[in-house]
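> pasting the structure only:
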């Protein structure tokens, strides 16, 4: 595995990203197939294509206000648009040889990218990283209205996987994980987000 590359559950047209919310937000999102109140459109929302990184973040849906895991299928063209607009959350030298350029871009960014250590099913950090993408309030309406193709509630799946891991049945739990493969990127996008082709 290379340290910086996107792995995701995707088809020809869509990519799955994960978010975790409380029951009220999740229920409304699944029913309407888009977000609505009490979802906040005035703050940044982070989307993550790694299921296990989402599990680490929400502690398998056990953290308050993160009880429900949503699988949000968005258009690949929208995902790639977000990456084209993205600015890293820190001035990585491999992407920004001049830190002043990063400062200016960061201040005006509509999309943010952060690379965090990927996790395995036991929650251990791995040598390679997983991407998370922050959609700023300037793009949230567009994300909600135009990017989303389908929203699924993966909470029952999360509970099943958690139950198996608690019993030490890691091989059985692994079989239930969404299948993620390396997401292909153009050279320009890979350079922009500090990925490795």
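Sure, I can see it. Please read these numbers as outputs of a predicted model, since none were measured by experiment.
> going forward, measure contacts and count neighbours with C-alpha atoms only.
Will do.
> give the contact list for residue 125.
117-119 (C-alpha atoms under 8 Å, 6 or more residues apart in numbering).
> neighbours around residue 133, how many?
Using other C-alpha atoms under 10 Å, residue 133 has 24 other residues around it.
> show me where this protein has helices.
Listed in chain order, the helices found in the chain under DSSP state H are 23-32, 51-58, 76-85, 99-107, 137-142, 155-166, 170-175, 187-193.
> Comparison target below:
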């Protein structure tokens, strides 16, 4: 079956979705230890969450990039995730979706969330023909994410390193067996209509 170009794939339950972020240890370790973001986590800046584990690995270099050494799996409420998607704006102007550039810029300034669709990655971190969602949260959305939507925070750095070890050794099957299972997210009808070309 052909993968659609735009689809959210994620680990989810009936009430939660898991997203990934990577931080320096001074943020990531206390967040995982306490199950909540520490005071040093700034609620007044944009934060990007990614439902795709492999896209996060591409972004953080399997947890090896500076200030991204701690990889977190953050379980949040689906209600919160969908609240952000409903109020999000695409991070770039798209002809035919937005009336014009000025209208898109007004939407972007007001929106508490923004969406980018970037090529999904395979185990070698090569781009795939279908896209993966990144959700940027700012203002009210960032505060709600940290203080209301977060259900649990787990340090998955060791898992990232273990999978990467198998990839480096050429054992892609062993690496694949360890990947978190990500299924198509059950998007309510119409929720993404303003976020896809």
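Cool, the structure landed. Predicted model, so just to flag it, every value in this text is computed and none were measured.
> TM-score of the superposition?
Put the two chains on top of each other and the TM-score (TM-score structural alignment, normalised by the length of structure 1) is 0.95; 195 aligned residues with a C-alpha RMSD of 1.3 Å.
> For the helices of structure 1, give me a markdown table that also has mean neighbour count and distance to residue 64 of structure 1.
What follows is the helices of structure 1, written out as a markdown table (neighbours: other C-alpha atoms under 10 Å; distance: least, C-alpha to C-alpha, whole Å):
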| stretch | mean neighbour count | distance to residue 64 of structure 1 |
| --- | --- | --- |
| helix 23-32 | 17 | 10 |
| helix 51-58 | 22 | 8 |
| helix 76-85 | 16 | 28 |
| helix 99-107 | 14 | 30 |
| helix 137-142 | 16 | 23 |
| helix 155-166 | 17 | 14 |
| helix 170-175 | 14 | 23 |
| helix 187-193 | 16 | 31 |
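> which of the contacts of residue 125 of structure 1 still touch in structure 2?
Counting by both residues aligned by TM-score structural alignment, their matches' C-alpha atoms under 8 Å, the contacts of residue 125 of structure 1 that remain in contact in structure 2 are 117-119.
> any idea which residue sits dead centre in structure 2?
By C-alpha atoms, centre = their mean, structure 2 has its centre lying nearest to residue 50, at 0.8 Å.
> The aligned partner of that one in structure 1 and residue 172 of structure 1, how far apart?
Under the alignment (TM-score structural alignment), residue 50 of structure 2 pairs with residue 48 in structure 1. Residue 48 of structure 1 sits 24 Å away from residue 172 of structure 1, going by C-alpha to C-alpha, to the nearest Å.
> before we move on, what about residue 20 of structure 1?
To residue 172 of structure 1, residue 20 of structure 1 is 23 Å away according to C-alpha to C-alpha.
> One more: residue 140 of structure 1?
According to C-alpha to C-alpha, residue 140 of structure 1 and residue 172 of structure 1 sit 37 Å apart.
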